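Enquirer: Sequence and computational prediction follow.
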Amino acid sequence: MNNNNEIEKELIRWNKKLRIYPFDASNYIRRGMTYFKLGRLIESLRDYNKAEELNPQLTPYLWQRGLSYYYLGKYAQGARQFEIDLSVNSQDVEETIWNFLCIAQLEGIKEARESLLPVKYDPRPVMRKIYQLFAGHYSPENLLALEKTNSTRDNLYIHLYLGLFYEAHRGEIPMLEVGKTISSNIEKSRFHINEAIKYKVDDYMWYLARVHQQLRQPKVES
């Protein structure tokens, strides 16, 4: 698994490539992803925008930009990006959930669930269960029970999306969680993100979990 030093070396390689091929949109996307791994969100967004400028046909494929929008607090732009993405990839649960997450930040859980876009079929069984969680048809407890039998990557996704689920519900008491306090949802979100990071795989979403942790950890009073 890459550490920060290795990611910095990766960034140096993309910088060199872009000096040689300054009009290659794909290189900007790759460098943007590297910036994101390092938590440099503004730089990542700048690179995704540059890639789109060089090749406007990439717009519905820039899911990475949607994630940068989310963590920069640009939820309306994020929701729009994921909505456009789903026009070419209607079977991806993750695009749908991130659209949900952006809308939840803007308008609340009720509105997000009402606008949850249908998914015809995602080939990943764990993502189909995660979709049902966000749709309100599956409990966090049932999803967590799958951790005992799933792969490392699936367990990463279980905890990551539970963390995001609780973050979305931080201002409300979720379905099937009657009696829990609002503050417990924040704590549960942090717990599951921390658990997700323990399942190290070479997956962009593992880096996202790490960025999420860095951005959402409690501020220490000086």
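Expert: Alright, I've got the coordinates.

Enquirer: rest of the way, CA atoms for contacts and neighbours
Expert: Noted.

Enquirer: For the residue nearest in space to the middle of the chain, which residues are in contact?
Expert: Nearest to the mean C-alpha position of the chain, by C-alpha atoms, centre = their mean, lies Leu67 at 5.5 Å. With contact taken as C-alpha atoms under 8 Å, 6 or more residues apart in numbering, Leu67 is in contact with 78, 98.

Enquirer: this is the other structure I want to compare:
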Amino acid sequence: MNSPNTAHVFGNTVSRIRDRPISVPILSRRPLLPSVSGIWDALTGGNDARQEALAAVRRGMMLFREGDVSGSVAEFDKAIELDPRQKAYLWQRGLSLYYLDRFEEGAEQFRLDVAQNPNDTEESIWCFLCEAQLYGVDEARRRFLEVGRDPRPVMREAYNMFKDGGDPEKLVAAFSSSQESEYFYASLYAGLYYESQSKTDAAKVHLLAASQSPYGQRSGDYMASLAKVHCLCRNWSSI
């Protein structure tokens, strides 16, 4: 899904998101039956509403990259008002809700998305991160959303660490000499794991490492922007 939309964040041109193109599906990844979709479009204004919703999603993503987390949620919510079918697929909204400490809504968002896309490792992890803040790590792990096998080795290891417990330092060490993207993701999720354990100092080390890594600095990946936003929200600028 190629998208004509590009935006700048921290001096980088955004072209891909978590190894997926920027374009955000307005309809389900499992498309509605034409008859149902046609009825919905007739009731809601059809293509105009879809295009306005897509524009709102792109604005929300741009605002998040710029550090305006509240503004991003407002745009994502506007997109849902324009096209309610979109709610189950707005993982970007879930990320923003986490940084606003709206953990219950964030967990709901990620659970909705995993219900539609049962192979999304990262959304399963982010649901855990929200629920760890609500219920504690043990209960969040009991409620853990199991998903299909991620093709990325680093995300398979990260998923197992969050699901079963593990050592974030071993995760980072295992990918320290790998591709730049793998080191970035290992550092990002090591830091997030420590945050779920309320180990702020260790979380800071790894999240700053992720945001300051070559991939974090140069990539157009939405999660590279997230690492920067995380440090901005926590007022972290150096180790």
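Expert: Alright, I've got the coordinates. Note that the structure is predicted; figures quoted are calculated from it, not measured.

Enquirer: re the thing from before, would you quantify the distance from the residue nearest to the centre of the first structure to Lys74 of the first structure?
Expert: Distance, Leu67 of the first structure to Lys74 of the first structure, by C-alpha to C-alpha, to the nearest Å: 10 Å.

Enquirer: Likewise for Ala112 of the first structure?
Expert: Counting by C-alpha to C-alpha, the gap from Ala112 of the first structure to Lys74 of the first structure is 16 Å.

Enquirer: higher neighbour count, these two?
Expert: Comparing Ala112 of the first structure with Lys74 by other C-alpha atoms under 10 Å, the one with more neighbours is Ala112, at 22 against 16.

Enquirer: Aligned counterpart of that one in the second structure, please.
Expert: Matched by TM-score structural alignment, Ala112 of the first structure corresponds to Ala140 in the second structure.

Enquirer: just to confirm, which helix or strand has that match in it?
Expert: helix 137-142 (DSSP states H and E).

Enquirer: three-state assignment of the aligned residue in the second structure for the residue nearest to the centre of the first structure?
Expert: Leu67 of the first structure maps onto Leu95 in the second structure, with residues paired by TM-score structural alignment. Here Leu95 of the second structure is helix, with the state taken from DSSP: H, G, I helix; E, B strand; the rest coil.

Enquirer: and what of Pro123 of the first structure?
Expert: coil.

Enquirer: For the second structure, just list every one of the helices.
Expert: Using DSSP state H, the helices of the second structure run over residues 34-44, 47-65, 69-82, 91-99, 103-116, 121-135, 137-142, 153-164, 168-174, 180-196, 200-212, 214-218, 222-233.

Enquirer: Tell me which of those helices sits nearest to Arg20 of the second structure.
Expert: helix 222-233 (9.2 Å; C-alpha to C-alpha).

Enquirer: Could I get the buried residue list for that closest one?
Expert: 222-231 (16 or more other C-alpha atoms under 10 Å).

Enquirer: list the helices and strands it packs on?
Expert: Here helix 222-233 of the second structure touches strand 16-17, helix 47-65, helix 200-212, helix 214-218, going by 3 or more C-alpha pairs under 8 Å, 6 or more residues apart in numbering; DSSP states H and E.

Enquirer: Can you tell me which of the buried residues of helix 222-233 of the second structure is nearest Ile125 of the second structure?
Expert: Nearest to Ile125 of the second structure among these, with distances taken as C-alpha to C-alpha, is Met223, at 13.5 Å.

Enquirer: Leu133 of the first structure versus the counterpart of the closest one in the first structure, what's the distance?
Expert: Applying TM-score structural alignment, one finds that Met223 of the second structure aligns to Met205 in the first structure. To Leu133 of the first structure, Met205 of the first structure is 19 Å away according to C-alpha to C-alpha.

Enquirer: How many residues are close by the closest residue to Tyr138 of the first structure other than its chain neighbours?
Expert: Spatially, and ignoring its direct neighbours in sequence, Tyr138 of the first structure is nearest to Gln132 (5.3 Å; C-alpha to C-alpha, 6 or more residues apart in numbering). Gln132 of the first structure: 15 surrounding residues under other C-alpha under 10 Å.

Enquirer: Compute the distance between Gln132 of the first structure and Asp24 of the first structure, please.
Expert: On the measure of C-alpha to C-alpha, Gln132 of the first structure and Asp24 of the first structure end up 39 Å apart.

Enquirer: Next: Lys219 of the first structure.
Expert: In terms of C-alpha to C-alpha, Lys219 of the first structure sits 40 Å off from Asp24 of the first structure.

Enquirer: Contacts only, for the closest residue to Val147 of the second structure other than its chain neighbours.
Expert: Closest residue in space to Val147 of the second structure, ignoring its immediate chain neighbours: Asn119 at 4.9 Å, by C-alpha to C-alpha, 6+ apart. By C-alpha under 8 Å, 6+ apart, the residues touching Asn119 of the second structure are 147-150.

Enquirer: Check Glu107 of the first structure too.
Expert: No contacts exist for Glu107 of the first structure under C-alpha under 8 Å, 6+ apart.

Enquirer: go on, Arg216 of the first structure?
Expert: For Arg216 of the first structure, the contact set (C-alpha under 8 Å, 6+ apart) comprises Arg190.
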